[in-house]
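Visitor: Show me the folded form of this:
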Amino acid sequence: MVNHRYLGSSGLKVSEITYGNWLTHGSQVENDTATACVRAALDAGITTFDTADAYANTAAETVLGAALAGERRASLEILTKVYWPTGPKGPNDSGLSRKHIMESIDGSLTRLRTDYVDLYQAHRYDTETPLTETMQAFADVVRQGKALYIGVSEWTAEQLRAGHALSTELGFQLVSNQPQYSMLWRVIEPEVVPAARELGMSQIVWSPVAQGVLTGKYAPGQPVPAGTRATDAKGGASTIKRFLTDDVLTRVQGLRPIADELGLTLAQLAVAWVLQNDNVAAALIGASRPEQVAENVKASGVTIPRELLDRIDAVLGDAVEADAALTAAHAPTTRPS
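Guide: Below is the predicted model:
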C-alpha cells in the first residue's frame, strides 16, 4: 500500500504516490478506462487525486468527479488548479484575478461533485494581476470553506517567498508547490527547494518519469513507438521532445542495472528517486491503463542507498538539467488567452 507524507508544515497528509489526470482524462483515454484507472488507484491505497480546470478544457475534472462519486469524501484529498484558459477563453477566462479565481473555484467544485477541494493551486504565477489581489482571493476561498489549503505550481523561489509572506499576513499559509522534477530535470534543486524548506512548503512533483522517457520505452536510434506520449499531438509530444536525443536515451538504458539491483522497473526507479528528496511530499503519476497504476505504486516506501544514487548521477552525467533559471524562463510572461 502507498505511504503518506505531510504536506509542508501543515497537518494534511497526502499519498506519496498521487494520481494525476493531465493529458489522460477527457482526452487520451475513454471515460470507462479513466474510471478503471481511478479505481485501481483507490485499490492501491492512493487517496490523493490531482487535476486542473484547464485539463481537457474542464473535462478532466468532470471525469474525475464522476469516477470518485460514491467514495467517502473525508477519506480523499482532491487537488485542482486555476490559471490557464478555460471555457470560451474570453478576456477574464484565465489568470489569477479575483474574478477568475472566484468563478473558477465554483466551476471546479461543480465538476468535481464536492463542496470543497483539499488543495487549490495557482497553476502558474500571474504577472498581470497584483499578487495582493490573488492572495486575498485565495484567502477568501479558504474562509468560505471552498478550499482547505492553498498551493502554487512552477513558482520561482522569489515568488514563493512573496506569496508566503502575503498569505501569512492574510491568515493562511501556502503549503505546496507543484513543479516538474525528475532524474533528468532538477532545476528546482538549487533555489526552489531550499526556499520551500525555509517556508514550510512541500513539492508535489509532476512528470517524475520525464514524460515516459525514464521508463526506457524509447530506444536510441529507433523511431518512437506508436501510441506513446511522443506521438500525442494534444500536448505530450511537445513536452517530451527535449529528452528524445540518442545521448539521453542511451544514458537512460544505462540505468537498468541499478533498477535490477533494487528489484524495480525503470519507471519505478524514477518515481522512487524523486521520493528520496525529503522536500517532495508526493510524486504525480498518470495512467492510460489500470495496470500502470499498480506498477507505479510499488515505488512507494523504497529507499535507494546513497551509493546507488551516486551511480545514477554518474550514468546520467551532463544529460541532467539543473539550471535554476529555467523555472522563470519557462514561465508565461503574459496572461494566456
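Visitor: contacts and neighbour counts: CA atoms only from here.
Guide: Noted.
Visitor: can you give me the helices in the stretch 101-250 of the chain?
Guide: Using DSSP state H, counting those that start in this stretch, the helices of the stretch 101-250 of the chain run over 131-143, 157-169, 192-199, 236-240, 246-253.
Visitor: Can you tell me which of those is nearest to Ala322?
Guide: Checking the helices of the stretch 101-250 of the chain against Ala322 by C-alpha to C-alpha gives helix 192-199 as the closest, at 11.5 Å.
Visitor: Pull out the buried positions in the closest one.
Guide: Residues of helix 192-199 classed as buried by neighbour count (16 or more other C-alpha atoms under 10 Å): Val192, Val193, Ala195, Ala196, Leu199.
Visitor: To compare with the earlier structure, here is another sequence to fold:
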Amino acid sequence: MKYRKLGRSGLKVSEVGLGSWLTYGTAVEQQTAVDCIKYAYEKGVNFFDTANAYNRGESEIVVGKALEAFPRNSYVLATKVFFPMGEGPNDRGLSRKHIVEQCEASLKRLGVEYIDLYQCHRYDTDTPLDETLRALDDLVTQGKILYAGVSEWSAVQITNATHIGRKLNLRPLISNQPIYNMLVRYIEKDLLPVCDKEGLGQVVFSPLAQGILSGKYKKGQAIPPDSRAANDEINRWINSYLKDEVLHCVGKLDGIASDLGLKLSQLAIAWVLRQPGVSSAIVGASRVSQVEENVQASAVELTTDVLKEVDAILEEINGFVPIW
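Guide: Modelled structure (predicted):
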C-alpha cells in the first residue's frame, strides 16, 4: 500500500481507503463488516470513512467497533455532518449547534476521543459560512477533531471558504470528498485546479461507479442476484449506470484490464489515482475478497498509452450523466 499527503497538510492516507456508505450498518452483516475492515487494515489501509447519516449512526457504530482492535494512532478515521439526524429544525445543516452536537454524538458512536477528519457532508445555504468554519476551528482547538474537510462542495464554495478562513485566521480545510470515476469526471474541469491552488486533497468516493466498473455487469446479461443492483433498498444510484451504451464501453475497458493482467476494478481505481490531486480512492466492500482485489490497485502504474486507450473508449459516452 502506498500513501499520499492529504492536500497541503502533513496527514498521510492510504491510496485506497475503505468507506461504509450503503454497506456497514446497512446492507452488510456486522461480522462481515468487521472482517472487511480488519483485512483492509492488515493490508495497509489506514483511511476509514463513514458518516453520521449512514443509517442514522449505525454505520459509525459498526466502524468504531471494528477499529477498537487497533491502536488509535495507527489509522485515520473520517466522518461527516450535515444531513438530518432528527425531526427538529436544528437537527440538520452546518450551524454551530448542529455541528457541535453531532460531533459529540459521532464520538460516542465511534467510541473514540477524537476524529481525524471531520467533513461537511454538503454545503449549507442556510448557515453563514463563517459560522460553520468557526465551529470547525473550535472543535480542532478543543482536540475533538484534528482536521476539517468538505464533501461535494463546488469550486466557488471552496474558494469562498478558504478566503474567509484566511481572513479570520482559521485552520484551513484540507480535503474535499467528491464522486469521481471513469464515468463521472466533472471535478476535472474546475474543482481539481481550485483545490490544488487552495491546498485541498481529494478523497474520492464511488471510484467503481457503484460497482459498474467491477466487471460484474455485462451488456445483454441478467443482473447477478447477489449484486448491489439486485438489492432494491440500495440500488437507486447504480440503476442509472445500467445503460447499454455504458455497459458496452465497460466491456471494452474490461478487455484492456484483462490484457494488463488486471481486474477491471483495479484498472478503474488506478485510473482515478493517476490524478495527483487525488489523495485516496474510497471503496466499498461487502466481502473480504472485494477488499483483497481493490487494495492491489495501489501498486498499479498505468502507462501513457493505456491512458490514451482508456480515454478513447470513455469518449464514446462523453456526456453521460448518472443519478448520484
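Visitor: Report the TM-score for the pair.
Guide: TM-score for the superposed chains, counting by TM-score structural alignment, normalised by the length of structure 2: 0.96, backed by 323 aligned residues with a C-alpha RMSD of 1.6 Å.
Visitor: just to revisit the earlier point, next, format the helices of the stretch 101-250 of structure 1 as JSON lines and append distance to Val320 of structure 1.
Guide: Shown next, in JSON lines, are the helices of the stretch 101-250 of structure 1 (distance: least, C-alpha to C-alpha, whole Å):
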{"stretch": "helix 131-143", "distance to Val320 of structure 1": "33"}
{"stretch": "helix 157-169", "distance to Val320 of structure 1": "20"}
{"stretch": "helix 192-199", "distance to Val320 of structure 1": "17"}
{"stretch": "helix 236-240", "distance to Val320 of structure 1": "14"}
{"stretch": "helix 246-253", "distance to Val320 of structure 1": "9"}
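Visitor: now for the ones you listed, which one comes closest to Asn21 of structure 1?
Guide: helix 236-240 (12.8 Å).
Visitor: list the buried ones in the closest one?
Guide: For helix 236-240 of structure 1, by 16+ other C-alpha under 10 Å, it's Gly236, Ile240.
Visitor: what does that helix contact?
Guide: Leu23, Ala210, Gln211, Gly212, Val213, Arg229, Ala230, Thr231 (C-alpha atoms under 8 Å, 6 or more residues apart in numbering).
Visitor: Which residue, other than its chain neighbours, is closest to the last one?
Guide: When you say that, I think you mean Thr231 of structure 1. Among residues not flanking Thr231 of structure 1 along the chain, Ala237 sits closest, at 5.5 Å (C-alpha to C-alpha, 6 or more residues apart in numbering).
Visitor: same check, this time on the fourth one
Guide: When the adjacent residues along the chain are set aside, Gly212 of structure 1 lies closest to Arg229, with 7.2 Å between them (C-alpha to C-alpha, 6+ apart).
Visitor: That neighbour: what's it in contact with?
Guide: Per C-alpha under 8 Å, 6+ apart, neighbours of Arg229 of structure 1: Gln211, Gly212, Gly236, Ala237, Ile240.
Visitor: between these, which is nearest Gln268 of structure 1?
Guide: Closest to Gln268 of structure 1, out of all of the contacts of Arg229 of structure 1 and judged by C-alpha to C-alpha, is Gly212, at 11.4 Å.
Visitor: Look up how far Arg98 of structure 1 lies from the closest one.
Guide: To Arg98 of structure 1, Gly212 of structure 1 is 36 Å away according to C-alpha to C-alpha, to the nearest Å.
Visitor: Output the residue interval of structure 2 matched by stretch 114-121 of structure 1.
Guide: The aligned range for stretch 114-121 of structure 1 in structure 2 is 112-119, by TM-score structural alignment.
Visitor: For that stretch, what is the distance to the chain centroid?
Guide: Distance of stretch 112-119 of structure 2 from its chain centroid, counting by C-alpha atoms, centre = their mean, to the nearest Å, is 16 Å.
Visitor: Any buried residues in it, and which?
Guide: For stretch 112-119 of structure 2, by 16+ other C-alpha under 10 Å, it's Val112, Tyr114, Ile115, Asp116, Leu117, Tyr118, Gln119.
Visitor: measure the residue nearest the centre of structure 2 to Val283 of structure 2 for me?
Guide: Centroid-nearest residue in structure 2: Phe205, 3.1 Å away (criterion: C-alpha atoms, centre = their mean). Separation of Phe205 of structure 2 from Val283 of structure 2 (C-alpha to C-alpha): 7 Å.
Visitor: Could you do Glu152 of structure 2 as well?
Guide: Taking C-alpha to C-alpha, one finds Glu152 of structure 2 at 17 Å from Val283 of structure 2.
Visitor: neighbour count winner among these two?
Guide: Val283 (27 against 18; other C-alpha atoms under 10 Å).
Visitor: Trace that one over to structure 1, please.
Guide: Counting by TM-score structural alignment, the partner of Val283 of structure 2 is Ile285.
Visitor: Thought Gly20 was touching that match, still the case?
Guide: Yes. The pair Ile285 of structure 1 / Gly20 is scored as a contact, 5.6 Å apart, by C-alpha atoms under 8 Å.
Visitor: quick one, what contacts Gln268 of structure 1?
Guide: Counting by C-alpha under 8 Å, 6+ apart, Gln268 of structure 1 has contacts Glu295, Asn296, Val297, Lys298, Ala299.
Visitor: ok, it to Arg256 of structure 1 distance?
Guide: 11 Å.
Visitor: now do Arg5 of structure 1
Guide: 28 Å.
Visitor: ditto for Ala162 of structure 1
Guide: 42 Å.
Visitor: Between these two, which has more neighbouring residues?
Guide: Arg256 (17 against 13).
Visitor: related to what we said a few turns ago, could you dump the contacts of Arg229 of structure 1 into a markdown table and include distance to Ala69 of structure 1?
Guide: Below are the contacts of Arg229 of structure 1 laid out as a markdown table (distance: C-alpha to C-alpha, whole Å):
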| residue | distance to Ala69 of structure 1 |
| --- | --- |
| Gln211 | 29 |
| Gly212 | 30 |
| Gly236 | 28 |
| Ala237 | 32 |
| Ile240 | 33 |
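Visitor: quick one: which two of the residues you listed are the most distant?
Guide: Gly212 and Ala237 (10.9 Å).
Visitor: Alright, I will stop here.
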